[in-house]
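> this is a predicted model, with the sequence first.
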Amino acid sequence: MWLYSLMEGLDTKGLLFFFFTFLLINDYFMNKKPLNFPPGPWALPILGNVFNIDIKQPHIYLTKLATVYGDIFSLRLGRDKTVFVTGYKMVKEVLVTQAENFVHRPPGAMVERIYSGNGLFFSNGYKWKKQRRFALSTLRNFGLGKKTLESFIIEEIRFLQEELQQKNAQPLDPHMLLISAVSNIICQLVFGHRFDYSDDKFQTLLKLLSETVHLEGSIWSQLYEAFPAVMKVLPGPHNDIFSHNEKLFAFVKEEVEKHKQDWDPSSPRDYIDSFLTEIKNNAEDPAAGFSETNLIYCALDLFLAGTETTSTTLHWALLYMIKYPEVAEEVQAEIDRMIGEARQPTMADRVNMPYTDAVIHEIQRKGNIVPLNGLRMASKDTTVGGYFIPKGTAVMVNLTSVLFDKNEWEDPDSFNPAHFLDNNGKFVRRDAFLPFSAGKRICLGEQLAKMEVFLFFTSLLQKFNFSCLPGVEPSFEGRVGVTLTPLPFKMCATPR
């Protein structure tokens, strides 16, 4: 009654002041940090730190914050607090030492609207374990780590080489050629067939995929996650994320419908066929996630992950070879020495090509393809680096800080293949080389990506010299989304 009487006596300005004060006080108590919670910059009431982050280079901004607040710090993004973990030592603590505690994905407005708990990336618990195990076993059945998959990759390389030959050393933007070639490998495994580079529908979908990956890692995605109720009714590029996903979903659904027409459970041809069989076999276990809806989400996740990261790696590879022609020449000398000019490179050659292997690893390190890892969530109260992390807290590990950790790399800011070579020129593995993340959520396509990158890279340098247009210097600034992609550029591929 007293509150009603007080409000009744207020004018409009007083009423607004009252509500504003009430919101500030409520915001303070609702977002008060627990005792010994990781420190961080002061956050605006209601808005938090979402507008503090450098939208062009968030990974660099977050790495610099660690120099101020330490390897573990926190930011408030809208309503929620997120803990950021920096440097190899602390990242390993989260991803490996406490892997079981940080295996879950936190809830999110955008993820819930798109996935509703489905898929390989954003599902949790029993469903995630069943689907990840099934995806790995199925991909192995259809060639992952075997000669059959290697033959798919080699066949696709020939198509790509033919396209480059036809360009006759004329300037070209390599983006769509690379993404088409790489995507066709995962398409063989998931859909059972490849697409021609001239297929307009396929090219349109690949462009939608690239733009979606960019937007999902942009400030628009962060704003949607921080203020979903407001952003849901506002115009802006964030709406393209949902419309693009709907089109990609429809594409995969069409592939599933085609498979159902001539599906033979006794003779599966690909991932979709195998999943359809599991739907039939797991009818009494709905929690496992074997449904047609989840099939589409899981296939879409594989299509997306199997396309974007590897094509981006090869994109950076060409840029670095153009920037450092002396490195390209040494790679080509090793290729000529160990393989020759005519024979197609195979995975068996890698063990005898330490310099080429080191260059590929340094491209992945310096290229920094996935600058930030996917969000994790503490499934119980825990301590990391001496700080208290309450159950349910979102945690982001900064992979950039690992790949450029000054305590782990002799010269982290320079492109230096010697990071992966010993004094005798032999290849050496580095613990802080984590481009595929680590722990229980490590990229399930790591083995496929390594095969693709080695075979595509060596095959392209075996047959072509790459250069920029006269007077043009390649840019290494990059375009940040979920992945860090090169800015558009044109190059010449000249047959050797």
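It's in.

> all contacts plus neighbour counts: C-alpha atoms, from now on.
Noted.

> so where do the helices sit in the stretch 351-496 of the chain?
For the stretch 351-496 of the chain, the helices defined by DSSP state H, counting those that start in this stretch cover 354-367, 399-403, 446-463.

> ok, which of those helices comes nearest residue 159?
helix 446-463 (11.4 Å; Cα to Cα).

> so residue 448 sits right up against residue 145, yeah?
Yes - counting by Cα atoms under 8 Å, residue 145 is a contact partner of residue 448 at 7.2 Å.

> put this next to the previous one:
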Amino acid sequence: MIFHNLLDYLDFNIGLIGIFVFLLLTDIIKNKKPRDFPPGPWRPPFVGNIFTGVDYKTIEKLAEKHGEVFSVTWGSETTVFISGHKMVKEALVTKLDSFAERPVIPLFDKVYKGRGVSMSNGYGWKMQRKFAITHLRYFGEAKKNLEMSIQQESVFLCEAFKQERSPFNPQMYLNTAVSNIISALIFGHRFDYHDERFLNVLQWDIDAVILAGSSHAHLYNIFPRLFDYIPGPHQRMFNNYSKIIEFLKDEIRKHKENWDPSDPRDYIDAYLTEMEKKKTDPEAGFNIETLVFSSLDLFEAGTETTSTTIRWALLYLIKYPQIQKKVQAEIDRVIGQTRQPNLDDRANMPYTEAVIHEIQRMGNIAPLGFPRRASKDTTLGGYFIPKGTSVTVSLSSVLNDKSEWETPDTFNPGHFLDDQGQFRKRDAFMPFSAGRRACLGEPLARMELFLFLTALLQRFTFSPEPGEELSLEGQLGFTKAPGPYHLCVSPR
């Protein structure tokens, strides 16, 4: 009897061992890398490098150990990371078509389902991007309309700041001001700074961007089917996006009620007209669903990154009051106090331009950019990267490349000034990324940064809340943003 039970026990354990070996071999075969594939940390079976962080500081440490082109595997999904100015430039600029696609990112695919501008690929992406660029330019009337819109919004923003009699957090004011510029282009109108419905939309978006960088969001990308049923921050993110989408659908519904195809007022009107024209070309993707997500793309990108950069700007100018004074001196000398700043002033304000660029470099708001996918078999740095491989470019490593910047860890506007004090461009300045997937809102963002910041510094001097210790460390979500802080404004 005992012998029989022992045999049963051994048979059971041998069966378990057999199943384990089978699964292990399946995992090894499935994740076998091709010859000359980028190296990386050892991958434990089944779960991969699940305990390896995805933050940019962890990636920088891995690059120091494994080189500027290396790979990390989470679950069964492998990502190749590219670091350093030389390698990043080769990947995005020299090999322009090699990394021009987007991978399927479960976290965002659940929201976008491959639609819109940022998450689509192929013919549909080309058509959507071309339309967005053409019509944003059209409604901006070759920059002049946009310039006037930003100048007008600067007046509203300065007035809101002026009304604050005690230390305050500038985030919602800045988000509203910046969002009003892209809102005027997409929806044809701006929103009041106290519009509760619109402020809710902005807050949902702020939260969603933070939540997208959470550990739950990372785990969702590894085990999407499992985490669909697990509560956590990722579920709140999905809920936030659902409410933002309802807001966009409502705006589109209002447009359809009084839409005149012969007189487009804004991006939505123009898109509705294009839908009629492209009925015979369904692959181009012009339909209501795509309109919703392309509007979400433009609205979110046109709000979050620029407003975050301006928050970094005010924080750095408070931390370095002597630099704030030098910018104000240049404003007083070139613009004075009796007229609004305009874009023509940029050419005569090299120090201000240098400070804005250095804020973007140090603010480093998109340290790992946005994931890409190899659109064809290619080689980089002597390594083979097969078509379809997910690729992430470390923009942080470019903005802090020790071989490109004299003092990479120090806030130094001199990085962008020549020996005569004139503004100089730097090849390693890539806050908007580069190549075919570079941020299409770069021209607008540059206009906003200059006009909003010069208007604010023309009117006010900024200082910290008494007793508050300001940190430049920042908080990491999907972007890198300043932690909440309060400031004081003194009219000049």
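Nice, I can see it. Remember, predicted model here, so these are calculated numbers, not experimental data.

> still on that earlier bit, neighbour count winner among residue 448 and residue 145 of structure 1?
Legend: neighbour count by other Cα atoms under 10 Å for residue 448 of structure 1 and residue 145, higher for residue 448 (21 against 15).

> what's the counterpart of that one in structure 2?
Mapped onto structure 2 by TM-score structural alignment, residue 448 of structure 1 lines up with residue 444.

> one more: residue 308 of structure 1?
Checking TM-score structural alignment: residue 308 of structure 1 goes with residue 304.

> what about whatever helix or strand that match lives in, how far off from structure 1?
Applying DSSP states H and E as the criterion places residue 304 of structure 2 in helix 288-319. Superposing on structure 1 places helix 288-319 of structure 2 at an average distance of 0.3 Å from its equivalents, by mean Cα distance after the TM-score superposition for structure 1.

> residues in structure 1 aligned with the next helix-or-strand element following that helix?
Using DSSP H and E, the next helix or strand after helix 288-319 of structure 2 towards the C-terminus is helix 321-334. Counting by TM-score structural alignment, helix 321-334 of structure 2 falls onto residues 325-338 of structure 1.

> mind listing what's buried in that stretch?
327-328, 331-335 (16 or more other Cα atoms under 10 Å).

> kindly report the same for stretch 288-305 of structure 2.
Buried residues in stretch 288-305 of structure 2 (16+ other Cα under 10 Å): 290-305.

> count the neighbours of whichever residue in structure 1 pairs up with residue 123 of structure 2 for me.
In structure 1, the residue matched to residue 123 of structure 2 (TM-score structural alignment) is residue 126. Neighbour count of residue 126 of structure 1, defined by other Cα under 10 Å: 11.

> how about the contacts made by the closest residue to residue 126 of structure 1 other than its chain neighbours?
Leaving aside its chain neighbours, residue 126 of structure 1 sits nearest to residue 288 (6.5 Å; criterion: Cα to Cα, 6 or more residues apart in numbering). Contacts here follow Cα atoms under 8 Å, 6 or more residues apart in numbering; on that basis residue 288 of structure 1 touches 126-127, 130-131, 282.

> now residue 81 of structure 1
Residue 81 of structure 1 neighbours (Cα under 8 Å, 6+ apart): 74-75, 393-394.

> please identify the helix or strand for residue 71 of structure 2.
Counting by DSSP H and E, residue 71 of structure 2 is found in strand 69-74.

> post-alignment, whichever helix or strand comes after that strand versus structure 1, mean distance?
Toward the C-terminus, strand 69-74 of structure 2 is succeeded by strand 77-82 as the next helix or strand (DSSP H and E). Compared with structure 1 after fitting, strand 77-82 of structure 2 deviates on average by 0.5 Å (mean Cα distance after the TM-score superposition for structure 1).
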